[in-house]
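I'd like to go over a predicted model; first the sequence, then the structure.
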Amino acid sequence: MRIERLPARAGRRSGASAYKDLVWAVATADDRSEGVERQATQAFTKIDALLQELGSASDRIITVAVYLADIGRKAELDLAWDRWVPQDSSRWPMRSCVQAGLASGVLIEVVVTAVRDLEEN
């Protein structure tokens, strides 16, 4: 079975990869003039699209790692998070959130691991 890779906007890296029934995806916001909540919403939307392209979905996410430029703004992330995750608590992914040095203007980066149904691919 081959590794599937979707190109990222930046060169020499993938925005998402899949192998067997696992999918990994990473996203940041395109509009870096926005605050944490809007950047998170944009990143989550990109994650959704990447997962869909590789045969998964946000309700199949196992883990989410969130990197914030300023951990003091975590409450803003949580607003977008609450809109994005499924309402059913049995489908909530495990999430970690840490402060990290990110590129200029990037306030949040999101990395996920999800499962996919191989019958659909």
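Structure received.

can we go C-alpha only for contacts and neighbour counts from here?
Will do.

and the helices in the chain?
In the chain, the helices defined using DSSP state H lie at 36-53, 74-84.

so which of the ones you listed is the most surrounded?
Mean neighbour counts were compared across the helices of the chain using mean count of other CA atoms under 10 Å; the top stretch is helix 36-53, at a mean of 21.

for it, packing partners?
strand 14-19, strand 22-27, helix 74-84, strand 108-115 (3 or more CA pairs under 8 Å, 6 or more residues apart in numbering; DSSP states H and E).

ok, and here's another one to check against it:
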Amino acid sequence: MSIERIEVGKRMSQAVVHDNTVYLAGQVAHQNAGKSVAEQTQEILENIDRLLAEAGTDKTRLLSAQIWLSEISSFNEMNEVWDAWVAEGNAPARACVESRLAAPKFTVEIMVIAAK
């Protein structure tokens, strides 16, 4: 069983591939930090697409998603972007909760697991 790590840092890897499963770290919007929930969600989903492609898979193979919102009142705004992005008929198992994030400029964080 091999393990491949993508974008390895001192504290964490952005993605880890083990056998035929891809685990992504929680993604936040660095370029759109401090901007709207929709803008942050869009950037995060683009990062997820990029990391999944680098790992040899894509959003049609999502197994699960965890979403953290700094304010649950932004649930509908995030979902508008999410719903336009998720592959029709391939929605993952998903949880979405309100939580304090690592920095106030981040209002959304998303972590996914996908099959290869």
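On my side now, so go ahead. Model, not experiment: these values are computed from the prediction.

re earlier: okay, the helices of the first structure in TSV with distance to V26 of the first structure next?
Putting those into TSV (distance: least, CA to CA, whole Å) gives the following:
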stretch	distance to V26 of the first structure
helix 36-53	7
helix 74-84	16
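
what's the closest of those helices to I3 of the first structure?
Proximity to I3 of the first structure, assessed across the helices of the first structure by CA to CA, is greatest for helix 36-53 (14.0 Å).

tell me how far stretch 98-108 of the first structure lies from the chain's centre.
Distance of stretch 98-108 of the first structure from its chain centroid, counting by CA atoms, centre = their mean, to the nearest Å, is 14 Å.

just give the number of residues close to the residue nearest to K46 of the first structure when sequence neighbours are not counted.
Distances taken as CA to CA, 6 or more residues apart in numbering put A27 closest to K46 of the first structure, at 6.2 Å, once the chain neighbours are dropped. A count of nearby residues for A27 of the first structure, using other CA atoms under 10 Å, gives 23.

quickly note the distance from A27 of the first structure to A40 of the first structure.
9 Å (CA to CA, to the nearest Å).

thanks again, I'm all set now.
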